[in-house]
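Trainee: Sequence first, predicted coordinates after that:
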Amino acid sequence: MKLIPTAPTAKGPADRFTGDVYLNVLHSGEVPSRLVAAVVRFTPGARTNWHSHPLGQTLHCTDGIGIVATRDGRAILMRPGDTVHTPPGEEHWHGATQDNMMCHLAMVEQHHGESATWLEPVNDRDYAAAHTQTQR
C-alpha cells in the first residue's frame, strides 16, 4: 500500500476541450494495471471534443449537472450519483450543461498505452440538441 501524492490541477488542453475544464489525475496505471482515473471539472458550457476509448469509459458524476451524448443523437443527463458507461469504440462527448458546472470521476483502461482517440470539437448545434433531448 502507498499514499499517492495529490497531483496539481491542470487546465484541459484546448485541442481536446471547449471552454474551461480542469483535471486532477488520481491514478495512471503501472503494469499490470491499465487503470487511468481523474477528477474532471467543467465550467458551464464546457465540454470534451468527440472521442472514443478502446476499452470503454465509466463516468461518475460527483457534483453539478452534465450531459453525455453519442454520435447517433442519444443523450443522458447526469446528476450527482449517476454513473454512465460508454462501450469500447463509441464516439461520444461529455460536459457541463449551459447553466451549471459539472464534476465527474472519469475511469478508463489503457490499451497498448492508449486510453482515448480524440476527434473534432462538438459544434454548438450538437451541444444544443443534446440539451433539448435531456430536458425534463
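Mentor: Arrived safely. Numbering: from 1, shown residues only.
Trainee: can we go C-alpha only for contacts and neighbour counts from here?
Mentor: Noted.
Trainee: Skip the chain neighbours and tell me the closest residue to Ser52.
Mentor: Once flanking residues are discounted, Ser52 sits nearest to Glu91: 4.6 Å by C-alpha to C-alpha, 6 or more residues apart in numbering.
Trainee: and the one you found, how many neighbours does it have?
Mentor: The tally of other residues near Glu91 (other C-alpha atoms under 10 Å) stands at 19.
Trainee: My read is that it contacts Asn49, right?
Mentor: No. Using C-alpha atoms under 8 Å, Glu91 is not in contact with Asn49, being 9.8 Å away.
Trainee: Could you look up the SS state of Tyr127?
Mentor: Using DSSP: H, G, I helix; E, B strand; the rest coil, the secondary structure recorded for Tyr127 is helix.
Trainee: Quick check: the gap between it and Glu109.
Mentor: 27 Å (C-alpha to C-alpha, to the nearest Å).
Trainee: How about the contacts made by the residue nearest to His92 when sequence neighbours are not counted?
Mentor: Nearest residue to His92 in three dimensions, chain neighbours excluded: Thr70, at 4.2 Å (C-alpha to C-alpha, 6+ apart). Shown in contact with Thr70 (C-alpha atoms under 8 Å, 6 or more residues apart in numbering): 90-93.
Trainee: Comparison target below:
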Amino acid sequence: MTNTEFEQIFPTGDPNEAYAEFFIGQSYLAPLTGGNVPVNNVTFEPGCRNNWHIHHGEDGAGEQVLLCTAGSGWYQAEGEEPISMVPGTVIRIPAGKKHWHGAKADSWFSHVAFMTPGEGVSNEWLEPVSDEIYNTL
C-alpha cells in the first residue's frame, strides 16, 4: 500500500522534511489548524517511528495529546510497556515524559497531535529507537 492508497479522514500531507533527522523512515505532516494550539495530522509509513523525545513546559504547558485516526502504531514511555494504538486510541503525555511513537512494522499509521500552549514549551529530541527495541514489539 502506498500513502495515496492509505485511507484516512485527514490529508496525509507533505513529506516531513523539517523533522526528518528525528525519524527512522518517512513521515508526513498535514497542518490542520494554526494559532495558539496548532493541530497536525502526522502519518507514518510502515516501520517509521520518531526518536525518543521529551516535551517541556511549565504550569501545565507542554502536554501532548495523540489521537489515532487510521492504521496501527505504537506509543511507549520510558520504563513502561508499549501501547498499541488503533483508531480511537487517545494518549495524553505529560510534559517531561520521555517517549516515542510510530507505525507498526506492517501498517501505515496516522495520529492527530497537539500540545498544550504556555510558558517554556519546547521539544528535546533524543536518541533513535533502536531496531533491537523496535523489533521486539
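Mentor: It's in. These numbers were taken from a predicted model, which means no experiment stands behind them.
Trainee: residue nearest the centroid of the first structure?
Mentor: His94 (5.0 Å; C-alpha atoms, centre = their mean).
Trainee: Tell me the spacing between the equivalent of that one over in the second structure and Thr43 of the second structure.
Mentor: Alignment note: His94 of the first structure maps to His101 in the second structure; criterion TM-score structural alignment. Going from His101 of the second structure to Thr43 of the second structure by C-alpha to C-alpha gives 11 Å.
Trainee: same deal with Ala113 of the second structure?
Mentor: 11 Å.
Trainee: repeat for Tyr19 of the second structure
Mentor: Taking C-alpha to C-alpha, one finds Tyr19 of the second structure at 13 Å from Thr43 of the second structure.
Trainee: Also Glu81 of the second structure?
Mentor: In terms of C-alpha to C-alpha, Glu81 of the second structure sits 23 Å off from Thr43 of the second structure.
Trainee: more crowded one of those two?
Mentor: Neighbour tally, Glu81 of the second structure and Thr43, criterion other C-alpha under 10 Å: the higher count belongs to Thr43, 33 against 10.
Trainee: and the more buried one, what is it in contact with?
Mentor: 12-13, 27-29, 108-111.
Trainee: Which position in the second structure pairs with Arg47 of the first structure?
Mentor: So, by TM-score structural alignment, Arg47 of the first structure is matched to Arg49.
Trainee: correct me, but Val112 of the second structure touches Pro38?
Mentor: No. Between Val112 of the second structure and Pro38 there is no contact under C-alpha under 8 Å: 10.4 Å.
Trainee: Between those two, which is the more surrounded one?
Mentor: Applying other C-alpha under 10 Å to Val112 of the second structure and Pro38 shows that Val112 carries more neighbours, namely 21 against 14.
Trainee: helix, strand or coil for that one?
Mentor: Per three-state DSSP, the secondary structure class of Val112 of the second structure is strand.
Trainee: and it, how far is that from Thr136 of the second structure?
Mentor: According to C-alpha to C-alpha, Val112 of the second structure and Thr136 of the second structure sit 26 Å apart.
Trainee: where do the helices sit along the second structure?
Mentor: 131-134 (DSSP state H).
Trainee: Tell me which stretches of it form strands.
Mentor: Applying DSSP state E to the second structure gives strands spanning 14-15, 23-24, 27-33, 39-44, 49-50, 53-56, 64-71, 73-77, 83-85, 90-93, 99-103, 109-115, 122-125.
Trainee: The first structure: matching residues for the longest one?
Mentor: The counterpart of strand 64-71 of the second structure in the first structure, using TM-score structural alignment, spans residues 57-64.
Trainee: do the second one as well
Mentor: Correspondence between strand 23-24 of the second structure and the first structure is established over residues 17-18, with TM-score structural alignment as the criterion.
Trainee: in the superposition, what's the average offset of the matching stretch relative to the second structure?
Mentor: Its aligned residues in the second structure lie a mean 0.7 Å from stretch 17-18 of the first structure after superposition (mean C-alpha distance after the TM-score superposition for the first structure).
Trainee: Contact partners for the aligned residue in the first structure for Pro87 of the second structure?
Mentor: Under the alignment (TM-score structural alignment), Pro87 of the second structure pairs with Pro80 of the first structure. Pro80 of the first structure sits next to 60-65 when contact means C-alpha under 8 Å, 6+ apart.
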